[in-house]
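*Asks:* this is a predicted model, with the sequence first.
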Amino acid sequence: MSQLFSPITLRDVTFNNRLVVAPMCQYLAEDGNANDWHLMHLGQMSMGAGGLVFTEATHVSPEGRITPKCLGLWSDDNERTLKRVVDFCKTHGVARMGIQLAHAGRKASNRTPLNGAGPLAANDGAWQTLGPSAVAYGDWPAPRALDDAGLAMVKQQFVTATERSARIGFDTAQIHCAHGYLMHQFLSPLSNRRNDGYGGTIEGRMRFPLEVFEACRAAWPENLPLGVRVSASDWVDGGLTVDEIVEFAKALKEKGCDYVDVSSGGNDPGQKITLGPGYQVPFAERVRQEAGIPVMAVGLITDPHQAEAIVSSGKADFVAIARGAMDNPRWAWHAARALGAETEYPPQYIRCRPDSWRAAPAVMAPAAE
């Protein structure tokens, strides 16, 4: 039997398979509001790309957005428009729905990729970014270091967005602590130069992300799983290491974290990443084995047999895909066929399932009058 297509239960939520559609920024929101693009994008993913589909990074405040076109969840309008999308997915799709809650920190106030990326100019609406320390990302504008009031503000923004996520009806939520965004900035010695209790050793650097997680866990329904996405390496000498992420994962588990989504990089423009099929899987395997917590593996996982081997060998509990799902929003259907497994289809599409071709009765022509 396929382990990739076996169910797994976290708290009271059962996922029908171990395939996850990873968050993918779309840069098409208006004032943080979801629209028809998001309904189309997430709606098609919910039909057959995986057993769990995440929103793109959904930002907890306007100043926390990567770009002015990023999705948000700080207002009633944000909540209403995103609920429309999620209601559609849960009514017509077959996947569980997850949200990734994020704050970009010093990597905020950017142009969208199709507009050249990089920091916004003042006449394009640039805003003051925030960070653990006044340390810039490369040659970008330096952020303002968060003081005690700023830390309390950001924590409350995450809590409020968590409460909104629960009202919308998400099955799981994930705190974004990866890819060089604010929580990762606190974790990494490259961006966190604080000399108070929130800096220094990994115990100090993970203090604020743990406080945010703990506050969100208290605001999130007890019966629903809550996880974290991490970067297990900065891929820079002197940066964040997988050893430190293992310690972070252990502390998260003690505070009620249900899974860790293990990625890497994003916090320093000088990173040197060694790419290859499943190149981040060893990070996920170490976190799983040493922290004793369920993990998601992601990164150049493109083949169903590759994904099956990752799960069946115990390297990860879930496999997350992104570009593969964009290329083929029915990735799970085709992976199940390749592995001789079964997966769920929406009733409206059941006629395209291979076994239905053989079982379906012949279509009769109308009787002659």
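*Replies:* It's in.

*Asks:* could you use CA atoms for every contact and neighbour count after this?
*Replies:* Noted.

*Asks:* can you verify residue 87 is assigned to a helix?
*Replies:* Yes - according to DSSP: H, G, I helix; E, B strand; the rest coil, residue 87 belongs to a helix.

*Asks:* how many neighbours does it have?
*Replies:* When neighbours are defined as other C-alpha atoms under 10 Å, residue 87 has 17 of them.

*Asks:* swap in residue 196?
*Replies:* Neighbour count of residue 196, defined by other C-alpha under 10 Å: 9.

*Asks:* same deal with residue 313?
*Replies:* The local packing of residue 313 (other C-alpha under 10 Å) involves 11 other residues.

*Asks:* swap in residue 73?
*Replies:* There are 30 residues near residue 73, going by other C-alpha under 10 Å.

*Asks:* residues touching it, list them.
*Replies:* With contact set as C-alpha atoms under 8 Å, 6 or more residues apart in numbering, residue 73 has these partners: 32-33, 58-61, 79, 161, 164.

*Asks:* ok, now with 7 Å
*Replies:* Going by C-alpha atoms under 7 Å, 6 or more residues apart in numbering, residue 73 touches 32, 58-60, 79, 161.

*Asks:* next up, a second structure to put side by side with the first:
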Amino acid sequence: MKDLFTPYQIKNLELKNRVVMPPMCQYSVTKKDGIANEWHYIHYVSRAIGGAGLIIIEMTDVEPDGRITDYDLGLWSDEQIPAIKRIVDACHQHGAKVAIQIAHAGRKAEDAAVPVAPSPIPFDENSKTPRELTTEEIKAMVEKFRLATERAVKAGVDAIEIHGAHGYLIHQFQSPFTNKRTDEYGQDLTKFGKEVIQAAKSVMPSEMPLIMRVSAVEYVDNGYGLKESVAFSKVYQEAGVDMFHVSAGGEGQIAAHGRPGTHAAYQVPFAREIKEKLNVPVIAVGRLDEPALANAVIGNEEADLVAVGRGMLRNPYWTLEAAATLNKKNTVPTQYSPAFPSRS
């Protein structure tokens, strides 16, 4: 029977367990150059030492004005590759595999002088009104995603995650709430996402998995729900996505902030639905910090992997603690072994 500490493989990605550290922005770039620094190195490597099977480096953007803030990571330049490679290499030394989330914030780019979006609709009353991208600019944006993915591959990552959730640019294109275009990218709300996926796949090794993060529901009037997200996820699957990382929200701002509806495991049914309808591997995320609960999601075959966000922010060694709590065998660093029970 599968559990949180059963190994997992998808394509050539072999994980020692089912625990994922999801991407969580650190807003810690010091020179505003998008280059990872010592904070990022310690942040990610400590979770590798702490036993996570897969670490997904935070939202890393394809151009400077594609960042949420000027303190976010980027991969728009070859100069940003070495710092990512240093993190990846160190995580590998401690038995973790590493993915990276490639993204563009679109209208949610707070520090851009003029954000860009599918349509000139501000995120909220306190946000700047974005400029509508031209059709030609959209095609150029697809190329920026391709180049960022190519740089990530050069940095040695084990998988790529495309960010299509949480109200960022790809999400903005796939939502009728934010995409009011009349050109080809408005007539087919999945066109931009499909082209980004295909561009990324064109520079990835054939056996490297492509993960896509999606918001299964928007929590906003005139937005989409689970039925629609199953449908567009199917389109993305056919375009080349190997696994979905299923979250929610991004427009209505209900998700992930402790507001009504964000009880423990509240997003697991969304992951299960996409998994079952598409027959595709999924990562579940959202209030899964309790080891027994995370373990049950795997044991009940509701998801293939479980992402633990806030739990790992509080405790880099969440995975080691979970194994001890669940009485599961896990690899503990020799230096820390006196603190953990031995499991045969």
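*Replies:* Noted; the coordinates are in hand. Only a predicted model underlies this, so the values are computations on that prediction, with no experimental measurement involved.

*Asks:* what TM-score comes out when they're superposed?
*Replies:* TM-score of the superposed chains, computed with TM-score structural alignment, normalised by the length of the second structure, equals 0.94; 338 aligned residues with a C-alpha RMSD of 1.8 Å.

*Asks:* before we move on, the earlier item: now, the contacts of residue 73 of the first structure that are in strands?
*Replies:* 58-59 (DSSP state E).

*Asks:* residue 246 of the first structure -> the second structure?
*Replies:* Counting by TM-score structural alignment, residue 246 of the first structure corresponds to residue 230 in the second structure.

*Asks:* compared with the first structure, how much does whichever strand or helix holds its match deviate?
*Replies:* Assessed by DSSP states H and E, residue 230 of the second structure sits inside helix 226-239. Helix 226-239 of the second structure: mean distance to aligned residues in the first structure after superposition is 1.5 Å, counting by mean C-alpha distance after the TM-score superposition for the first structure.

*Asks:* show me what secondary structure element comes after that helix.
*Replies:* Heading C-terminal from helix 226-239 of the second structure (DSSP H and E), you reach strand 243-247.

*Asks:* and that following strand, what does it pack onto?
*Replies:* Under the contact criterion of 3 or more C-alpha pairs under 7 Å, 6 or more residues apart in numbering; DSSP states H and E, strand 243-247 of the second structure touches strand 210-215, strand 282-285.

*Asks:* mind listing the helices for the stretch 151-300 of the second structure?
*Replies:* Taking DSSP state H, counting those that start in this stretch as the criterion, the stretch 151-300 of the second structure contains helices spanning 169-174, 184-187, 191-203, 226-239, 268-278, 291-299.

*Asks:* what separation do you get for residue 93 of the first structure and residue 48 of the first structure?
*Replies:* Per C-alpha to C-alpha, to the nearest Å, residue 93 of the first structure is found 8 Å from residue 48 of the first structure.

*Asks:* follow-up on the earlier one: tell me who's in contact with the match of residue 246 of the first structure.
*Replies:* Neighbour list for residue 230 of the second structure: residue 274 [criterion: C-alpha under 7 Å, 6+ apart].

*Asks:* roughly how far apart are it and residue 40 of the second structure?
*Replies:* Separation of residue 230 of the second structure from residue 40 of the second structure (C-alpha to C-alpha) stands at 34 Å.

*Asks:* again with residue 104 of the second structure
*Replies:* Distance from residue 104 of the second structure to residue 40 of the second structure, counting by C-alpha to C-alpha: 20 Å.

*Asks:* same check, this time on residue 193 of the second structure
*Replies:* Applying C-alpha to C-alpha, the value for residue 193 of the second structure to residue 40 of the second structure is 28 Å.

*Asks:* now do residue 34 of the second structure
*Replies:* From residue 34 of the second structure to residue 40 of the second structure the distance is 11 Å (C-alpha to C-alpha).

*Asks:* residue 179 of the second structure now?
*Replies:* Per C-alpha to C-alpha, residue 179 of the second structure is found 34 Å from residue 40 of the second structure.

*Asks:* cool, and residue 143 of the second structure?
*Replies:* With C-alpha to C-alpha as the criterion, residue 143 of the second structure and residue 40 of the second structure are 27 Å apart.

*Asks:* of those two, who's got more company?
*Replies:* residue 40 (21 against 17).

*Asks:* whatever residue of the first structure lines up with the more buried one: what secondary structure?
*Replies:* In the first structure, residue 40 of the second structure lines up with residue 38, judged by TM-score structural alignment. For residue 38 of the first structure, the assignment made with three-state DSSP gives helix.

*Asks:* please tell me how far the counterpart of residue 60 of the second structure in the first structure sits from residue 161 of the first structure.
*Replies:* Residue pairing (TM-score structural alignment): residue 60 of the second structure is matched to residue 58 of the first structure. Using C-alpha to C-alpha, residue 58 of the first structure is found at 9 Å from residue 161 of the first structure.

*Asks:* which of these two has more neighbours?
*Replies:* The residue with more neighbours, out of residue 58 of the first structure and residue 161, is residue 58; 27 against 24, by other C-alpha under 10 Å.

*Asks:* would you confirm that the more buried one contacts residue 75?
*Replies:* No - proximity of residue 58 of the first structure to residue 75 does not meet the contact threshold set by C-alpha atoms under 7 Å, at 12.0 Å.

*Asks:* which residue is the nearest non-sequential neighbour of the aligned partner of residue 306 of the first structure in the second structure?
*Replies:* Superposed on the second structure with TM-score structural alignment, residue 306 of the first structure falls opposite residue 293. Ranked by C-alpha to C-alpha, 6 or more residues apart in numbering and with sequence neighbours excluded, the top spatial neighbour of residue 293 of the second structure is residue 265, at 7.9 Å.
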